[in-house]
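S.K.: okay, predicted coordinates and the sequence, questions at the end:
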Amino acid sequence: MTLDTVKHANETPDVDQPWAELGLKQDEYERIRTILGRRPTGAELAMYSVMWSEHCSYKSSKVHLRQFGDKAPENDALLVGIGENAGVVDVGQGYAVTFKVESHNHPSYIEPYQGAATGVGGIVRDILAMGARPVAVMDPLRFGAADHPDTKRVLPGVVAGIGGYGNCLGLPNIGGEVVFDPCYQGNPLVNALCVGVMKHEDIHLAKASGAGNKVILYGARTGGDGIGGVSVLASETFDDSKPTKRPAVQVGDPFQEKLLIECTLEIFREDLVDGIQDLGGAGLSCATSELASAGSGGMRVELDHVPLRDATLSPEEILMSESQERMCAIVEPGKVDRFLEICEKWDVIATVIGEVTDGERLEIFWHGEQIVDVPPRTVAHEGPVYERPYARPEWQDALQADDANKLARPGTAEELRAQVLKVISSPNQASKSWITDQYDRFVQGNTVLSQPEDSGMVRIDEDTNLGVAVATDGNGRYAKLDPYTGAQLALAESYRNVAATGARPLAISNCLNFGSPEDPAVMWQFAEATRGLADGCLALGTPVTGGNVSLYNQTGETAIHPTPVVAVLGVIDDVDRRTPMAFADEGHLLYLLGDTKEELGGSAWSQVIHDHLGGLPPAVDLDREKLLGEILIAASRDGMIDAAHDLSDGGLIQALVESCLRGGKGARIVVPDAVDPFVLLFSESAGRAVVAVPRSEELRFTDMCGARGLPATRIGVVDGEELDIQGEFVIPLAELRAAHEATIPSLLV
């Protein structure tokens, strides 16, 4: 077979090319020809196809994502924002923290273990590429119905992949979520987050500058696993009625990644790189084009210098391979020898594959023949931008009119008790310890809070106890009812979770999981959710530092619920002042903060008791969320509260059960006069938390709440070994624990 060189492409303009099979539209293919002034070579076509895929180019979402920049709040803490491998914020004392959440949804359905494992590996390398040492990971997960046979196939593999890869890296898994809903059947959501720490001066960016600087590929050899990988898998709807692109999922090696991490950190310490990029989605196509595009010149690459696991790979396959545990660095000539020495010390393969040029082209050669000659920005940053049509779906009005507040409620105290037990033992509300116990939460010794606490928290300075807290949240049921409000509720809950532990929220990352952008109803959901999140971040003063968009999460015509997952990162000056969720001290007074209204739309109660989704989600008051956060942070810092737990899915009763079981202490709850016990227990009104206040601090705490205008209602006391809703029912802790902890193992073991 004749090598398809640039010269050959010029001489054979009419050769048929498989642009459609590679996921390109005809107009996109014609645009490539216009850019190049000729037909593309096979290698160029491969590069454009993966880099212009939905997963890599964000071509359907760019027009909406611009709001995150246009509406960005002023925030002095933001050091690196959208556009780099991950965002970076200043947390004080000369430290910077980088964090990001991404998706590995489609690969995890096809190959659960490797799909999830390489999702962890990829996000860790994003954080590493910023110059930071990764210090923790988190995993927000969504699966189909808990009792569906395929969930039993997918979930254990995903959990094992996350635990196996993260545990081998020595990174604590400090939080996340596990949600079950039939809408995720066939399209599980496997989102992965990583947090890294560095000093301000250690920040590195993905750019190739300085003519003559060398391009070094280091890490694992390139293989045939993951050719097209996530870049293709995440850019097309799964449809069982027709053939679907399902290339091999990447195969991860956490031990190789651990060597790569330590090798890279030593390279950073010796200041040996001018630019760096990890190889994730789109592999070498992405790394070379993005580095060149963000730099000041061009790049020349000798592709046959790439170390291979499979010598039969074609140039196109090498460029498209998403083999894991690889990085690409830009190194000055005088530093190359030392760079290679460090790689050899860590048993990491490193090869000079090219150099930065003073031109404006990305040129790639194969055995002396030129196979790529492109303007790098057209590959990496100037792909298609679609303004997809969107329209409010016809069924939205009927869905919202189907008011959950009108559903039949328990008529007796016995029925109320039975429904409490049914809700807290349902798959979404039950303990997830069977899952989280498979993750190492305490490796490295700096974890101070982890699952099932409101947010994970790690110490980043052992001398001063400076720490950061991170929470992830998202409720697809709320977003289905109202995507604008649903996105803000996800932001508010994550913000509240961070504040509940005593940390001050600083910034967010997000993973926007939606169905097909070619469906106007889905695009309306996306547009509304993005608008809601941008408006919410502006109101709360928390800029979006980066994130991920995952589209085509649907099988055939059935899309997932719109699921914007929001990660909030906060800083705490002294982790010893953190607030846990456990009721641990008898006699402490329980206060409910915020207003409880009759808000049951999208609630756990409506789902579990009535299998119902309808009405409106809880209302959002971001000023109240901000005030609640300030009160929780001040109370934590000044020793006024010993426990705090936000109220969200499942309402007050869920928070009480979790805090009682966490601390091994019961509670006596007095229902306030003129309050419906059912509404008090099951409403999911936002902007609320329950706190445990030592008697000695009650006056100081209530005075603070009163002075700031935050409703604070005394509802009970920590006491005994049972949960006593006085005048209604009593449930011993042993019965609560049995109901709460038995569900997940019974479904999955």
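M.R.: Arrived safely.
S.K.: can we go C-alpha only for contacts and neighbour counts from here?
M.R.: Fine.
S.K.: OK, contacts around the most centrally placed residue in the chain?
M.R.: When the chain is reduced to its mean C-alpha position, the nearest residue by CA atoms, centre = their mean turns out to be V101, at 3.0 Å. Residues counted as contacts of V101 (CA atoms under 8 Å, 6 or more residues apart in numbering) are I123, N191, A192, L193, C194, S509, N510, C511, G547, N548, A567.
S.K.: recalculate using a threshold of 6 Å.
M.R.: A192, L193, G547 (CA atoms under 6 Å, 6 or more residues apart in numbering).
S.K.: one more to weigh against that first structure:
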Amino acid sequence: MSLADSDRELVVSELEREPTPAEAALFENLWSEHCAYRSSRPLLSAFDSEGEQVVIGPGDDAAVVALPESDADGDGKTYITMGIESHNHPSYVDPFDGAATGVGGIVRDTLSMGAYPIALADSLYFGEFDREHSRYLLDGVVEGISHYGNCIGVPTVAGSVDFHPDYEGNPLVNVACIGLTNEERLVTAEAQEPGNKLVLVGNATGRDGLGGASFASEDLAEDAETEDRPAVQVGDPYAEKLLIEANEVLIEEGLIESARDLGAAGLGGASSELVAKGGLGAHIELERVHQREPNMSALEILLAESQERMCYEVDPENVDRVREIADRFDLGCSVIGDVTDGNYVCTFDDGDGPETVVDVDAHFLGEGAPMNDLPHEEPAEPEVDRPDVDIEEAFDAVVSSPNTASKRWVYRQYDHEVGVRTSVGPGDDAAIVAIREASAGSRAAETSSGEETGIGLAISAGAAPNWTDVAPYEGARAIALENATNVAAKGATPLAAVDCLNGGNPEKPDVYGGFRGIVDGLAEMCESLSAPVVGGNVSLYNDSATGPIPPTPTLALVGTKDGYDAPPMSVEPGGELLLVGDLGFETDGAGLGGSEYLARFGGSDRFPSLPENPSEIVETLATVADDESTLAVHDVSHGGLAVALAEMVSDDAGLEISIPESAGGPAATLFHEQPARALIQTDSSETVRDAFDGIAPVVSLGRATDGDALELSVGDRTITRNAATIGSLRETLETELE
């Protein structure tokens, strides 16, 4: 670790002296891109983070959003927390521990707000699936997420998996967590009062994860898998489970004034940020920290990113009770210092008497990093070069592509039913978890009696690297619209979102131009959808010897609905199948750009145009999905109409589909990926047409049958595949990985 010369000059000027080694290391980590957002913060003002539902927006460990009132919940004070985190570089170096500790970190962010974690969503991005190294990373990451999530008893209910050649040297692991709390339980990461104690609860501090924040702010080198392994934290999910339950008791008994999870930059990051947010200082005695390794230095204690640790601000009168609760759950507990109205001061006594190793203004430490003013280049418009491929060959290739094939191999390793809230699990357009009145405040209330509120929380998470690779701005707009369409297909309307903005080295103008594009595109569409972006994470320098990643704006969006039931994705015999949205496009319109079709067969094209009234389409789709005449609903997106139709067929029902060919030809008809489209099976087509009149086109495609085959006619071409064949095509991951 080393502090950049320009940063050192600023520090020296502020301190009026040279920084100590511990101070220099602390500034280097907290002023890193990972912590200070030096290249991205100037852009983030584009996001609308306000709304009547927003209780706490960006800047805390997690955002807090109020759920709509229901008939049974008159006070309307049930809150959810939303957070998202990246653990990209650690997951390349050590896929199991890197991914596992990403889960642990976002769960502790939830705990620090006084919330109980109820759902996880993971969005994963790897190099091409046929590469052995990509499969190694996929296997390790999925195992790490499943091990940690299953052990702590938090269900993984949603997410995405994408493959793209530009992730080969730098995979992405983005994990979101939803928590549940209420007005009385709410805690923030803002220190409250001088004289309160700082108490460290959880695992003992070791030397793992040293310099993790700095490591996350650099391009990955070719030898990163061996040289950077000490920067990767090692998780203990069983300790995390104890910490979850201990935190619950601490919150229920009202013992916590403020809290911060120990993540990037370890104790130094958590404690300094805690007091800085309150405009206060601290005096910390580092030797008091409970440690698991001998002869640790002040710098190691200060910056180690050992997992499963929380920093609490506690009234002195409550310290003994906090100790008792920590002992009850077999967790370490150290009273490490005091909140003050002065500087952030850390002392260390190695046996020869205390020595001051840090003495700085907490606000300067947290907010003093200068922002970067970087040049950027606008992405070039792609040329139109559409391949001419046999339509049946194209259908089989796109349906069986690792990007569009079933992800059952991944999510079946996750326990998505623990907590008995999951109404719709992974594998559908969006997950739905139940929010009940009896459990609005705590995990302990789940088994108590009481009338249910009947609020269903729909969750969708993911990005689309093919889209943002070809068109960062329009692709990011499409990602937001796609996630909103997913929750609408389950009958829910958007409530709020958090994002994880992943990019390459921002010092490269073309890379920074793409990153600017995804920020602006995501911000614009979320505002159009009335879905405030209430928090998030930025991960830059995702660059390696193989080049930069595609700009990747992962969005985790939630919506709400009355009740927990939702229309299925698969059709049942009978009923008409309607397409809401454009069937194809004219020759002078947008095209196949970003599609899986082009990813399989080469070529290039413009990105498809987006509808001008996205909010109206989403709201109307949610209403129609909940109508009693609706039998099934499925979003049309990745892989286009061909994949959506294939996914609706089952052993119990097939489809007879006849589609007039669009001006762009059969490939355009079946494989363009314009978002905000949906397939609706209904026994009252008039209801659907009336609802979308003047909002979106509605086209009749055919009917569901009591067979198990998809008979798909496009112009004068016909494709016939039975459910078994489609199932075999879609089992790409199972076939290759087992």
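M.R.: Received, thanks. Everything numeric in this text was worked out from a predicted model, so none of it was measured.
S.K.: circling back to that earlier point, confirm the residue nearest to the centre of structure 1 sits in a strand?
M.R.: Yes - checked against DSSP: H, G, I helix; E, B strand; the rest coil, V101 of structure 1 lies within a strand.
S.K.: need the counterpart of it in structure 2.
M.R.: By TM-score structural alignment, V101 of structure 1 lines up with I84 in structure 2.
S.K.: could you find the closest non-adjacent residue to that match?
M.R.: A176 (4.0 Å; CA to CA, 6 or more residues apart in numbering).
S.K.: those strands in the stretch 1-150 of structure 2, which residues are they?
M.R.: 54-56, 63-66, 78-86, 116-126 (DSSP state E, counting those that start in this stretch).
S.K.: between these, which gets nearest to I391 of structure 2?
M.R.: strand 116-126 (28.1 Å; CA to CA).
S.K.: which strands or helices does the closest one pack on?
M.R.: With contacts taken as 3 or more CA pairs under 6 Å, 6 or more residues apart in numbering; DSSP states H and E, strand 116-126 of structure 2 sits against strand 156-163, strand 172-182.
S.K.: the shortest one vs strand 172-182, what angle?
M.R.: To tie it back to what came earlier, the one meant is strand 156-163 of structure 2. 160 degrees (axes from the mean of the first three to the mean of the last three CA atoms, to 10 degrees).
S.K.: give me the stretch of structure 1 that strand 156-163 of structure 2 matches.
M.R.: Going by TM-score structural alignment, strand 156-163 of structure 2 sits over residues 173-180 in structure 1.
S.K.: also the last one?
M.R.: Counterpart in structure 1 of strand 172-182 of structure 2, with TM-score structural alignment as the criterion, is residues 189-199.
S.K.: how about stretch 301-315 of structure 2?
M.R.: Against structure 1, stretch 301-315 of structure 2 falls on residues 318-332 (TM-score structural alignment).
S.K.: which residues touch the alignment partner in structure 1 of P472 of structure 2?
M.R.: Matched to structure 1 by TM-score structural alignment, P472 of structure 2 sits across from P483. Shown in contact with P483 of structure 1 (CA under 6 Å, 6+ apart): Q525, E528, A529.
S.K.: can you get me a residue count around the first one?
M.R.: Meaning Q525 of structure 1. For Q525 of structure 1, the tally of surrounding residues (other CA atoms under 10 Å) stands at 27.
S.K.: helix, strand or coil for the corresponding residue of structure 2 for it?
M.R.: Matched to structure 2 by TM-score structural alignment, Q525 of structure 1 sits across from G514. Going by three-state DSSP, the secondary structure assigned to G514 of structure 2 is helix.
S.K.: host element of A311 of structure 1?
M.R.: Counting by DSSP states H and E, there is no helix or strand that carries A311 of structure 1.
S.K.: that one and C286 of structure 1: what is the separation?
M.R.: Distance, A311 of structure 1 to C286 of structure 1, by CA to CA, to the nearest Å: 22 Å.
S.K.: of the two, who's got more company?
M.R.: Remark: of A311 of structure 1 and C286, C286 carries more neighbours, 26 against 10, as counted by other CA under 10 Å.
S.K.: in the stretch 151-300 of structure 2, which spans are helices?
M.R.: Using DSSP state H, counting those that start in this stretch, the helices of the stretch 151-300 of structure 2 run over 212-215, 224-227, 237-252, 266-277, 298-303.
S.K.: mind putting those helices in JSON lines, distance to A430 of structure 2 included?
M.R.: Formatted as JSON lines, the helices of the stretch 151-300 of structure 2 follow (distance: least, CA to CA, whole Å):
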{"stretch": "helix 212-215", "distance to A430 of structure 2": "33"}
{"stretch": "helix 224-227", "distance to A430 of structure 2": "35"}
{"stretch": "helix 237-252", "distance to A430 of structure 2": "26"}
{"stretch": "helix 266-277", "distance to A430 of structure 2": "34"}
{"stretch": "helix 298-303", "distance to A430 of structure 2": "39"}
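S.K.: now for those helices, which one comes closest to C311 of structure 2?
M.R.: Closest approach to C311 of structure 2 among those is made by helix 266-277 (6.8 Å; CA to CA).
S.K.: give the aligned range of the closest one in structure 1.
M.R.: Against structure 1, helix 266-277 of structure 2 falls on residues 283-294 (TM-score structural alignment).
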